[in-house]
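Colleague: requesting a structural model of the entry that follows:
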Amino acid sequence: MAQVLEFKLPDLGEGLTEAEIVRWLVEVGDVVAIDQPVVEVETAKAMVEVPCPYGGVVTARFGEEGTELPVGSPLLTVAVGSATADTDTGAETEGSGNVLVGYGTGAPPARRRRVRRMAADVVTSVADAPAAAPAPAPAPAAETRGRDDGPAPVISPLVRRLARENGLELRELTGSGRDGLILRADVEQALRAAATLEATTQEATLLPPATLPTTTTDIDGVTRTPLRGIRGAVADKLSRSRREIPDATCWVDADATELMRTRAAMNAAGGPKISVLALLARICTAALTRFPELNSSVDMDAREVVRFDRVHLGFAAQTERGLVVPVVRDAHVRNTEALSAEFARLTEAARTGALTPADLSGGTFTLNNYGVFGVDGSTPIINHPEAAMLGVGRIVPKPWVHEGELAVRQVVQLSLTFDHRVCDGGTAGGFLRYVADCVEQPAVLLRNL
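Modeller: So this is what the prediction gives:
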């Protein structure tokens, strides 16, 4: 007699309380392996795959695609036991105990297929008996699960899936991320090294198209689109920012000619390319060292200004699923090369939907490069609960008085939107002026390096 276990939507961390079902990865009747991803969900932070801690036969699914479920709601039930599958399916009958999003054993899952000879008593037990409460089971022994010291640390579930679909053993890789974390680039590099897997790599890197909220159009031609997932979370945050933060904006035009020359000289010297965004981020962190009031937030319940001694720098990124703000951790201790690499990694993750909730949380200051949209200026909404945002317009040739003569120079408009509760205009103006001075004369940064 098989035992039926119920798998519930696990705690997704970062204060997340619900998720929307984007795509089911299994059907009722499929055989699943322990820690095999069974559903793709979108939270207010990111799109992630959820692995099931039980191995057996899927007997029920709860919720259609597009349905929002709170944490703790049933996702599916799995019939576990020898009667649930053929002896050659390899279905595993003990749970891993792993219910955190993105955490799995790293072992390749059994191939998805229907059970052809399911015992009649299993069907009867599923129909007549309530699902048993899932009991946390100990992680399987290393020799049984094919691992040594647990799963290899990866940056996101998508990286684990990419490796799994191409038969790549993650524990054989050396991660280039912090503390040996395996990044998507590490997996792709390993796949490129095997010529026979090249075609498979190209296919595996393609993600399914984003699921858009269901829209309705009435007879008057009015279209309504639900604010869900990332778009809904952004809407809530922007509304809260406008409602709670008394913001003000100041701006200045700056001659960025020398900054662009400096970047060109850096890149001409060889090595990884340095982005303009990385240079601006380095300037920004130096400015926050001089004006730490802007690296803070306001706790109105305690009536306190909370100042941070570390800079976790967010940057706005537009994606098909809406605006997201990935965060570069400890940006104040990274040089321009390290900043450029991290911006590239996070931008690619945002583009492919591989950002984790941790990648999108904990920012203390935001850099908004709206110049990529071809505009000169903006008065952005502060990324609540932060206290300030530096905006950067496009860098374009303009007439400029340089050394007493009119010349064509590369000019950029910089803006600072700040919470007037944390500082006065003098501090905000001082910060922005320092940033402009560094843009015009990058040598100013040498004082702080």
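
Colleague: going forward, measure contacts and count neighbours with C-alpha atoms only.
Modeller: Noted.

Colleague: which residue ranges form the strands in the stretch 201-350 of the chain?
Modeller: 216-217, 223-224, 247-255, 296-299, 304-307, 313-315, 317-319, 322-324, 327-328 (DSSP state E, counting those that start in this stretch).

Colleague: for the ones you listed, give me JSON lines that also has mean neighbour count and distance to His384.
Modeller: Output for the strands of the stretch 201-350 of the chain, formatted as JSON lines (neighbours: other C-alpha atoms under 10 Å; distance: least, C-alpha to C-alpha, whole Å):
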{"stretch": "strand 216-217", "mean neighbour count": "10", "distance to His384": "31"}
{"stretch": "strand 223-224", "mean neighbour count": "11", "distance to His384": "27"}
{"stretch": "strand 247-255", "mean neighbour count": "19", "distance to His384": "11"}
{"stretch": "strand 296-299", "mean neighbour count": "19", "distance to His384": "8"}
{"stretch": "strand 304-307", "mean neighbour count": "14", "distance to His384": "13"}
{"stretch": "strand 313-315", "mean neighbour count": "25", "distance to His384": "12"}
{"stretch": "strand 317-319", "mean neighbour count": "14", "distance to His384": "16"}
{"stretch": "strand 322-324", "mean neighbour count": "17", "distance to His384": "13"}
{"stretch": "strand 327-328", "mean neighbour count": "25", "distance to His384": "14"}
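
Colleague: the structure of the following sequence is requested for comparison with the preceding one:
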Amino acid sequence: MTQVLEFKLPDLGEGLTEAEIVRWLVEVGDVVVVDQPVVEVETAKAMVEVPCPYGGVVTARFGEEGTELPVGAPLLTVAVGEPAAGGETEGSGNVLVGYGTGAPPARRRRVRPAPMAPSARGTATGAPSAPAAAEAAPAVDGAPRAAAAPAVRARPAARTLPAAAAEGPVPVISPLVRRLARENGVDLRQLSGSGPEGLILRADVEDALRADAARDRTATAPSAPTTAPARTSGTRTPLKGVRGAVADKLSRSRREIPDATCWVDADATELMRARAAMNAAGGQKISLLALLARICTAALARHPELNSTVDMEAREIVRLDAVHLGFAAQTERGLVVPVVRDAHTRDAESLTAEFARLTEAARAGTLTPSELTGGTFTLNNYGVFGVDGSTPIINHPEAAMLGVGRIVPKPWVHEGELAVRQVVQLSLTFDHRVCDGGTAGGFLRYVADCVEQPAVLLRTL
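Modeller: You can find the predicted model right below:
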């Protein structure tokens, strides 16, 4: 006997309470197996694929792409076959990527419903009518084909779409861009994306909005206005997803942490030469960020107060044993801070490889929640934006952040003579509750010494 099971949006961990549907991976009528990914969702932490714990035929989907659902809301329903020997329907009970039975997913099969009257036909995202489901449902887990499928909610007939619409969803850089277009009435299919392979970027949607606004002003501008023009509202972008999470964290940091910043200029000429010598020796190329990270972990070993957090409820400073190093990464979805686990145990090659892996995942939007949380100290290389200095906001609940400006040729007194050297500005923003200026200054001075004379690091290797 066939039964219909409802799969709800699972708890994705890290205190997340909602997620936005980015892309459906199955359609109504598809046959799915246990733990097969069925939908890609975006949370405030990352984009993840959600696997279904049931195997059977998809009979309904709930929510269009771009819809935001709370944890526990229905995602889809699946018609399954006879219950297992124990009397319960088989299913892994697992819902997160990387957890499941481990069985290889079967190739997706499309079950085509029998022809029916146009008035009874469901939409691409709706459930088939009861007679169609009865004819379409195949044998599941060896059970005979059901004679009748459970009743499902009828949906209106699908509207006719242009030829381009039948080819699938429009390629968009992120769900935020899709939402921006939807909320402002922009037809994505009328845009020519400026990204790779026609990918539609946020700038493309904003250009279209500006063009529409200009046309509206031209069409409605009076020849001799007698009153002041009404104020027009600007483009509104919801503080959701990654952008919303960043806003919440930075606001909390400013409210709770009494921060202070100190900075110093350092001659990075010898560090750049050391890196060039390393890379000339062959093997994996060592990144500058990896060398700076190695310097940070050595400095934190000397000044562990800065690798801590404050527990205000217990009124205690918690000094942490491991260094989980976060680094700021700018993506199309906003600012994210991936975390390199146990950075204090890694050498320059390992750090280079991990930075590259996490950066690529950040740009692709595939970082997992665990890769975006748990940092104990953050390294912010804002020099990539062409700026010399900054006063970073601490990544709550950490106690400090090291900022690195661009490395540029400047006049510098070297060995008693004026010379052109590669100079960088280093800044440290720290939580004044965990240490005073002497500790912070000692940390920053040690970092600067290692930048100016990399041989100083040999004492800690």
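
Colleague: returning to that earlier point: now the strands of the stretch 201-350 of structure 1 as a markdown table including distance to Pro51 of structure 1?
Modeller: A markdown table is the format used below for the strands of the stretch 201-350 of structure 1 (distance: least, C-alpha to C-alpha, whole Å):
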| stretch | distance to Pro51 of structure 1 |
| --- | --- |
| strand 216-217 | 33 |
| strand 223-224 | 33 |
| strand 247-255 | 43 |
| strand 296-299 | 36 |
| strand 304-307 | 38 |
| strand 313-315 | 29 |
| strand 317-319 | 25 |
| strand 322-324 | 25 |
| strand 327-328 | 26 |
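
Colleague: nearest to Gly353 of structure 1, out of those?
Modeller: Between Gly353 of structure 1 and those, the tightest spacing by C-alpha to C-alpha is seen for strand 317-319, at 8.4 Å.

Colleague: now the closest one: which residue numbers in structure 2?
Modeller: Under the alignment (TM-score structural alignment), strand 317-319 of structure 1 falls on residues 329-331 in structure 2.

Colleague: what are the ranges of the helices in the stretch 101-250 of structure 2?
Modeller: Along the stretch 101-250 of structure 2, the segments classed as helices by DSSP state H, counting those that start in this stretch run 130-136, 175-183, 202-220, 241-256.

Colleague: in terms of secondary structure, what does the longest one contact?
Modeller: Judged by 3 or more C-alpha pairs under 8 Å, 6 or more residues apart in numbering; DSSP states H and E, the packing partners of helix 202-220 of structure 2 are helix 175-183.

Colleague: ok, 6 Å please
Modeller: Taking 3 or more C-alpha pairs under 6 Å, 6 or more residues apart in numbering; DSSP states H and E as contact, there are no helices or strands that helix 202-220 of structure 2 lies on.

Colleague: what's stretch 342-350 of structure 1 in contact with?
Modeller: Defining contact as C-alpha atoms under 6 Å, 6 or more residues apart in numbering, one finds that stretch 342-350 of structure 1 is touched by Leu355.

Colleague: now swap in stretch 411-420 of structure 1 and tell me
Modeller: Everything outside stretch 411-420 of structure 1 that qualifies as a contact, by C-alpha under 6 Å, 6+ apart, is 246-256, 387-396.

Colleague: now Val111 of structure 2. Nearest residue, chain neighbours left out?
Modeller: Gly29 (5.1 Å; C-alpha to C-alpha, 6 or more residues apart in numbering).

Colleague: coming back round to it: could you dump the helices of the stretch 101-250 of structure 2 into a markdown table with distance to Phe355 of structure 2 added?
Modeller: Shown next, in a markdown table, are the helices of the stretch 101-250 of structure 2 (distance: least, C-alpha to C-alpha, whole Å):
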| stretch | distance to Phe355 of structure 2 |
| --- | --- |
| helix 130-136 | 49 |
| helix 175-183 | 25 |
| helix 202-220 | 26 |
| helix 241-256 | 20 |
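
Colleague: closest to Gly283 of structure 2 out of those helices?
Modeller: Closest to Gly283 of structure 2 of these, according to C-alpha to C-alpha: helix 241-256, at 36.3 Å.

Colleague: the closest one vs structure 1, average offset?
Modeller: Following the fit onto structure 1, the mean deviation recorded for helix 241-256 of structure 2 is 0.8 Å by mean C-alpha distance after the TM-score superposition for structure 1.

Colleague: what range does that helix cover in structure 1?
Modeller: By TM-score structural alignment, helix 241-256 of structure 2 lines up with residues 229-244 in structure 1.

Colleague: quick revisit: with structure 1 overlaid, report how far the match of strand 317-319 of structure 1 is off on average.
Modeller: Mean for stretch 329-331 of structure 2 is 0.6 Å (mean C-alpha distance after the TM-score superposition for structure 1).

Colleague: quick one: map Asp431 of structure 2 onto structure 1.
Modeller: Pairing criterion TM-score structural alignment: the partner of Asp431 of structure 2 within structure 1 is identified as Asp419.
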